[in-house]
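*Asks:* Have a look; sequence and predicted model below, questions after that.
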Amino acid sequence: MSMRGEARPLFDNAVDISKLKTCWFWCAIREKKVGVQWHKILWFPLHIPKHAIISWMTILDRLPTKDRLLRMGLVIDTRCVLCGDGIDSRNHIFFDCVFSRLLWEGILRFCNIHRAYSCWEKGLLWVIQHLKGKSLIVYILKIS
């Protein structure tokens, strides 16, 4: 609120500067963007912050996978540490790796969902279309 003087030109002269609220200033200066489709599958009531942040980083392809570290100039072995086959990337970790493929098959079978695993983009699109911010358990009950 120490910046009330600088904020004054952003508002009508009719606004009493002593009643100026921080949220008005924030709304006036922030850049407004269109929301993303995946917002509700990450940020919902009672979400686990650590899981949501890791998922957010994954969706934005910001995980420090070996392929990203190599692009940043680090000289490293890019092979997947789980299977030793393929380049460690977001798509490999979640879909191409033998271990992740077996894990997805087991999870989907357990949830009685009959769908083949695919690439990251198609998997995210499926989750957005089918879960819409609901838990997998709600989805399972709905299709049962």
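*Replies:* That came through, no problem. Numbers count the residues shown, from 1 in each chain.
*Asks:* Could you use CA atoms for every contact and neighbour count after this?
*Replies:* OK.
*Asks:* Now that residue 68 has come up, it's in contact with residue 90, right?
*Replies:* No. Between residue 68 and residue 90 there is no contact under Cα atoms under 8 Å: 9.2 Å.
*Asks:* one more structure, for comparison:
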Amino acid sequence: MFILPVNVTADIERLMRDFLWSNGEFKRGKAKVNWADVCRPKAPLDACWSLRKILHIRSSVAGFIVKQLGNGTSTSAWYDNWLPCGPIGNIISYRDLYEANFSKKEVVSDIVGNDVWNVPNEWLDKYRIIFDNDPPILVNNKDDVCKWRTMYAKLTSFSVKVAWQDLCDEWVDVKWAKLVWFSQCVPRHSFITWVALHSKLKTPDKYIVVNHQFAQGCPFCLTQKASHNHLFFKCDYPKGVWNYFKMLGNLDFAPDEWYGIIEFLEKRPINKSIWSIIQRLILGACVYYVWQEINLRLFQNKSRPMNDLVKIIKKTIMLKLAGLTIKKSRQTKPTFELWNLKENGDFGLNLNDD
């Protein structure tokens, strides 16, 4: 209901930035993604703004607000937007209004009568952009109505949704948004995947070489440049992890490199089916745990066999699936068997004891 003070919102945003980028400690850190991009919606949405907020941007809103004339008695002759050229008070000088014995209070019915302009004759030549238009036809028993003119010049009733869509910057829909953010996702997996999709994970190829460890490149093969595309999932170790879950995720024809995988998944149906959910869980979990393994090798000199990492990822996804309520379908039975899950009544899943 009330606009927060600037200092309060700045402090809140600082806390959120520190939480995301400062390794769990509230200290100044280097952000990997611009804060303006962090705050952008995943797709153009019908986000809701209060009328009070709109009033703060009234200069931007004014051109969209149009008066549709009825009897012309509630529309300002000078300041409302009722002609194609816009408010005529922006064109006619105040001196001319004063010399013609007009005030600022006239309504449209004061300057239009019997389908003619009731204005000084010299105005007809001086302000042709206005008065070359035929005067509006007023209807005595009809009220003036305030309308919203969209960016496509369509007159419609005002709504916050329509205003938001017209006033916000035009953003191209993010095709991969639903691959990352969905109701069944694991948030920490989605966050790392989101950063990876912005190519902002600090992979070894982005480090300034300060020791031989980073000079070695990929922490798995030690020979190739450790780029996003190599680490997810062209290198043998992450590729082996990815190929294992391609079989479990009905992704037999998916590529083995980052950009190809994302393009492949974008073209597949993204919905609430069991396979769609599993495929997105696999993507997030594989990216998250491969990234975790990369950091273990770089910073802690630890490593895990591929089979161990596969078991961790599989167990994580199974636990997530076991907590979901899933309707039976032709797809569910073979899925349960493949993932070693059992039905719990008509809905829901449990892990098998074995």
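*Replies:* All right, it came through fine. Not measured: the values here are computed from a predicted model.
*Asks:* Once they're superposed, what TM-score comes out?
*Replies:* Superposed pair, TM-score by TM-score structural alignment, normalised by the length of the first structure: 0.69. Supporting alignment: 132 aligned residues with a Cα RMSD of 3.2 Å.
*Asks:* thinking again about what came up before, give me the more crowded residue out of residue 68 and residue 90 of the first structure.
*Replies:* Taking neighbours as other Cα atoms under 10 Å, residue 68 of the first structure and residue 90 compare with residue 90 leading, 21 against 17.
*Asks:* which residues does the more buried one contact?
*Replies:* 58, 61, 63, 65, 120 (Cα atoms under 8 Å, 6 or more residues apart in numbering).
*Asks:* Alignment lookup: it to the second structure.
*Replies:* Counting by TM-score structural alignment, residue 90 of the first structure corresponds to residue 228 in the second structure.
*Asks:* List of residues touching the longest helix along the first structure?
*Replies:* Criterion DSSP state H: the longest helix present in the first structure is helix 98-110. For helix 98-110 of the first structure, contacts defined as Cα under 8 Å, 6+ apart pick out 82-83, 93-95, 114-117.
*Asks:* buried subset of these?
*Replies:* 93-95, 117 (16 or more other Cα atoms under 10 Å).
*Asks:* which of these lies closest to residue 52 of the first structure?
*Replies:* Residue 52 of the first structure lies nearest to residue 94 out of those, by Cα to Cα, at 16.1 Å.
*Asks:* didn't that closest one look like it was pressed against residue 120?
*Replies:* Yes. The criterion here is Cα under 8 Å, and residue 94 of the first structure meets it with residue 120 at 7.2 Å.
*Asks:* Helix, strand, or coil at the counterpart of residue 183 of the second structure in the first structure?
*Replies:* Aligned by TM-score structural alignment, residue 183 of the second structure pairs with residue 45 of the first structure. The three-state label given to residue 45 of the first structure by DSSP: H, G, I helix; E, B strand; the rest coil is coil.
*Asks:* What is the burial count for residue 45 of the first structure?
*Replies:* 8.
*Asks:* same thing with residue 118 of the first structure?
*Replies:* Counted with other Cα under 10 Å, residue 118 of the first structure comes out at 14.
*Asks:* Tell me the helix or strand right after the helix or strand harbouring residue 161 of the second structure.
*Replies:* Assigned by DSSP states H and E, residue 161 of the second structure falls within helix 160-167. Using DSSP H and E, the next helix or strand after helix 160-167 of the second structure towards the C-terminus is helix 177-180.
*Asks:* how close does residue 209 of the second structure get to residue 295 of the second structure?
*Replies:* Distance, residue 209 of the second structure to residue 295 of the second structure, by Cα to Cα, to the nearest Å: 16 Å.
*Asks:* For the longest helix of the first structure, give me the average deviation versus the second structure.
*Replies:* By mean Cα distance after the TM-score superposition for the first structure, the fitted helix 98-110 of the first structure averages 1.3 Å away from its aligned residues in the second structure.
*Asks:* ok, the nearest residue to residue 269 of the second structure once chain neighbours are set aside - how many residues close by?
*Replies:* For residue 269 of the second structure, ignoring the flanking residues on the chain, the nearest one in space by Cα to Cα, 6 or more residues apart in numbering is residue 276 at 7.0 Å. By other Cα under 10 Å, the residues close to residue 276 of the second structure number 18.
*Asks:* got it, and residue 66 of the second structure?
*Replies:* Using other Cα under 10 Å: residue 66 of the second structure sits among 22 other residues.
*Asks:* mind checking what residue 56 of the first structure lines up with in the second structure?
*Replies:* Following TM-score structural alignment, the counterpart assigned to residue 56 of the first structure within the second structure is residue 194.
*Asks:* Check for me that its match belongs to a helix.
*Replies:* Yes. Residue 194 of the second structure: assigned to a helix according to three-state DSSP.
*Asks:* and it, what is it in contact with?
*Replies:* Residue 194 of the second structure touches residue 180, counting by Cα under 8 Å, 6+ apart.
*Asks:* How is the residue nearest to residue 65 of the second structure when sequence neighbours are not counted assigned, secondary-structure-wise?
*Replies:* Using Cα to Cα, 6+ apart and skipping the chain neighbours, the partner closest in space to residue 65 of the second structure is residue 148 (4.9 Å). Under three-state DSSP, residue 148 of the second structure falls in the strand class.
*Asks:* doesn't residue 68 make contact with residue 148 of the second structure?
*Replies:* No. Using Cα under 8 Å, residue 148 of the second structure makes no contact with residue 68, being 9.8 Å away.
*Asks:* quick one: which of those two has more around it?
*Replies:* Taking other Cα under 10 Å, residue 148 of the second structure and residue 68 do not tie; residue 148 has more neighbours (22 against 18).
*Asks:* Secondary structure and distance to residue 38 of the first structure for the contacts of helix 98-110 of the first structure - can I get that in TSV?
*Replies:* Formatted as TSV, the contacts of helix 98-110 of the first structure follow (DSSP: H, G, I helix; E, B strand; the rest coil; distance: Cα to Cα, whole Å):
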residue	secondary structure	distance to residue 38 of the first structure
82	coil	28
83	coil	30
93	helix	20
94	helix	17
95	helix	19
114	coil	22
115	coil	20
116	coil	21
117	coil	19
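*Asks:* quick one: which of the buried ones among the contacts of helix 98-110 of the first structure is nearest residue 21 of the first structure?
*Replies:* Lowest distance from residue 21 of the first structure to these (Cα to Cα) belongs to residue 94, with 45.1 Å.
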